[in-house]
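> this one's structure only:
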């Protein structure tokens, strides 16, 4: 096996843990830190086209900033973003941007391209990466994580589609952009090498990575649960082992993100048996590294406040307003759903990222991802969000000793219901271990949704307005085939959990 020397491990641990005082500072002084971030962003960008257009100036208050700069969705920024992609300098952020994250956060055929500046890489993504290493070594010192390798599974990058002859400008999955530009300290402790990590053909990539990492001292995993499962199974098969712990006896930690972990938790316990394994969630999007799980005993995510991102929060009643009014951090309340609005050191200004969160703590500010502004079920006034769906599937899995590979749900409109008088929800679920009693699984799914969501419960009362859910069992690999058909297999691409129309569900059903 390949090992990192004890001296190198100690140096890496010491370097990472130097971030702990900074983490404590923004936890203890969140509002002051956020105001400083906004001042630095405005100062840096004041000479850009956007800075001149909206009058960025030193001393500009957060209220003035909110009054002058409109909230923008991606579609509204496309003209300026395309200019940036074509190589124009000083449009949204100083200088020319060479790297772009190709976002999978849309179900549209057209991909989103998010600028990734040098500042965003080093002051956001890599700073948060150091934070995660610092907290991991603090909470799990016995694991000696920097003494081995972190197996990171990500996507790929290709030439910038609007500058295809410029070899220096690339676009791809944010994980690939990060890996390609990693600082030496991080590259030193990760595996596999870039020539394997950035392969674009997914099946070949899994096979070659699995064969390479068999002989590595893997102590941590980092990636999307959906795809990490595929790799761990292949490594176990190649090794002829009973579990992955026989291959990597020092494996202690999985840093996971992109999808909620609840439905996958039992499956990972089966793949990695034993109490020595730990799990921490990260919230790292194409637009920035936003939050991470800083306490092992809580699934809440600490909002990262000194990483070049200024946050605002849009209440649910403002999501479709013609002139939406967002709240600053100090005005948020516990338990409410907010759409995230961010201004970043990648040149995104009051950008509606599309994710929704709710606060679980205000001292310090901790959140849970509750869904997306466009991914929910509300065809009949039930207002089911992704967080509800993830929790209900996880509860049904626990109650029936079942594991799930992937799932999505969509409405059944009145004309498609059994008696034509009520609507309902169809859940397409791919099980890795199907339930012995599908009716019990469906009942727990329904019961949990009713407990979590009063609107859903009201519609389900006596089956009057909303019929019981219908679970359809997907064939093996059905979701992967759908992703492959859209060129989105692997990396951080994922299946949308909920949709308010049947278009997506019908597409996946037709891949069976």
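Structure's in. What do you need? This structure is a prediction, so every number in the text was calculated from the model and none was measured. Numbers count the residues shown, from 1 in each chain.
> Going by C-alpha atoms from here, please, whenever you check contacts or count neighbours.
Will do.
> Tell me the helix or strand right after the strand or helix carrying residue 119.
Using DSSP states H and E, residue 119 sits in helix 118-120. Downstream of helix 118-120, the first helix or strand assigned by DSSP H and E is helix 126-139.
> List the buried residues of the helix holding residue 119.
For helix 118-120, a neighbour-count test (16 or more other Cα atoms under 10 Å) marks residue 120 as buried.
> Without its sequence neighbours, what residue ends up closest to residue 228?
residue 153 (7.2 Å; Cα to Cα, 6 or more residues apart in numbering).
> That neighbour contacts residue 223, doesn't it?
Yes - counting by Cα atoms under 8 Å, residue 223 is a contact partner of residue 153 at 5.3 Å.
> the more surrounded of those two?
residue 153 (27 against 22; other Cα atoms under 10 Å).
> tell me what the longest strand that the chain contains is packed against?
The strand that spans the most residues within the chain, counting by DSSP state E, is strand 351-362. If you count contacts as 3 or more Cα pairs under 8 Å, 6 or more residues apart in numbering; DSSP states H and E, strand 351-362 packs onto helix 74-85, strand 337-344, strand 365-372.
> A further structure is provided below for comparison with the first:
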């Protein structure tokens, strides 16, 4: 589809033609400060934010020093036992606004056989935004038009998640892949059926069988 490739290439390259010389760039320290302030502002009305008075911190010029002094470091066991366990029953606004719909299962460690990491709606949106920015960065490499017609092979965990009454659990890659935008489905490989397979060996064998029929330009 040459026309599709031309349209996508033009859309991706368009932002690179806009001059940004006059935009004010923040230093790394300023960026971190702005990020902390944004996180405090968003979480100030959660149980965690109220316990450590995030709202009060935001009213102080030295909020960074106050944050360092008043908010202790938490390892996984500590924050799960004190806070995150409440999200498993569907409680909202524990450490972040809203309910937690997904939990990513990490590999086991000496501390726990498996760790349940909350994946919020805001986190999924942030991952999507980052992915879109990565796509727009392709404009730097001047790929030919037909490159943008090729498939994108994404190798990751199963998108077939386990439902536990109030939330879904599974691999982080499976959670994010299961939430890709509808317009991306045209390019996404190995497709919905194979991506739901939980057995890794079976999934790889299915991909090997189908691979000769695909025109892959990117592996993620």
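That came through fine. Predicted, not measured: the structure shown is a model, and the values here were computed from it.
> what's the matching residue for the residue nearest to residue 228 of structure 1 over in structure 2?
Structural alignment places residue 153 of structure 1 opposite residue 155 in structure 2 (criterion: TM-score structural alignment).
> now the longest strand of structure 1 against strand 337-344, angle please.
Per axes from the mean of the first three to the mean of the last three Cα atoms, to 10 degrees, the angle that strand 351-362 of structure 1 makes with strand 337-344 is 120 degrees.
> okay, strand 351-362 of structure 1 sits on what stretch of structure 2?
Using TM-score structural alignment, strand 351-362 of structure 1 finds no match anywhere in structure 2.
> now swap in stretch 86-102 of structure 1 and tell me
The aligned range for stretch 86-102 of structure 1 is 89-105, by TM-score structural alignment.
> hang on, the earlier thing: output the helices and strands packed on strand 351-362 of structure 1 in a markdown table; the columns should cover mean neighbour count and distance to residue 14 of structure 1.
Putting those into a markdown table (neighbours: other Cα atoms under 10 Å; distance: least, Cα to Cα, whole Å) gives the following:
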| stretch | mean neighbour count | distance to residue 14 of structure 1 |
| --- | --- | --- |
| helix 74-85 | 15 | 39 |
| strand 337-344 | 24 | 29 |
| strand 365-372 | 23 | 26 |
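> could you pull out the helices for structure 2?
In structure 2, the helices defined using DSSP state H lie at 2-13, 28-43, 47-51, 54-58, 63-70, 76-82, 121-136, 172-177, 192-195, 200-210.
> which helices and strands does the first one pack with?
Helices and strands in packing contact with helix 2-13 of structure 2 are listed as helix 121-136; criterion 3+ Cα pairs under 8 Å, 6+ apart.
> can you check the fourth one too?
Judged by 3+ Cα pairs under 8 Å, 6+ apart, the packing partners of helix 54-58 of structure 2 are helix 28-43, helix 63-70.
> try it again with 10 Å
For helix 54-58 of structure 2, the elements it packs on are helix 28-43, helix 47-51, helix 63-70, judged by 3 or more Cα pairs under 10 Å, 6 or more residues apart in numbering; DSSP states H and E.
> Which among the ones you listed is found nearest to residue 110 of structure 2?
With Cα to Cα as the measure, helix 47-51 is the member of the helices and strands packed on helix 54-58 of structure 2 nearest residue 110 of structure 2 (26.4 Å).
> Tell me the residue in structure 1 aligned with residue 120 of structure 2.
So residue 120 of structure 2 corresponds to residue 117, using TM-score structural alignment.
> Tell me how many other residues crowd that match.
Quick note: residue 117 of structure 1 (other Cα under 10 Å) scores 21 neighbours.
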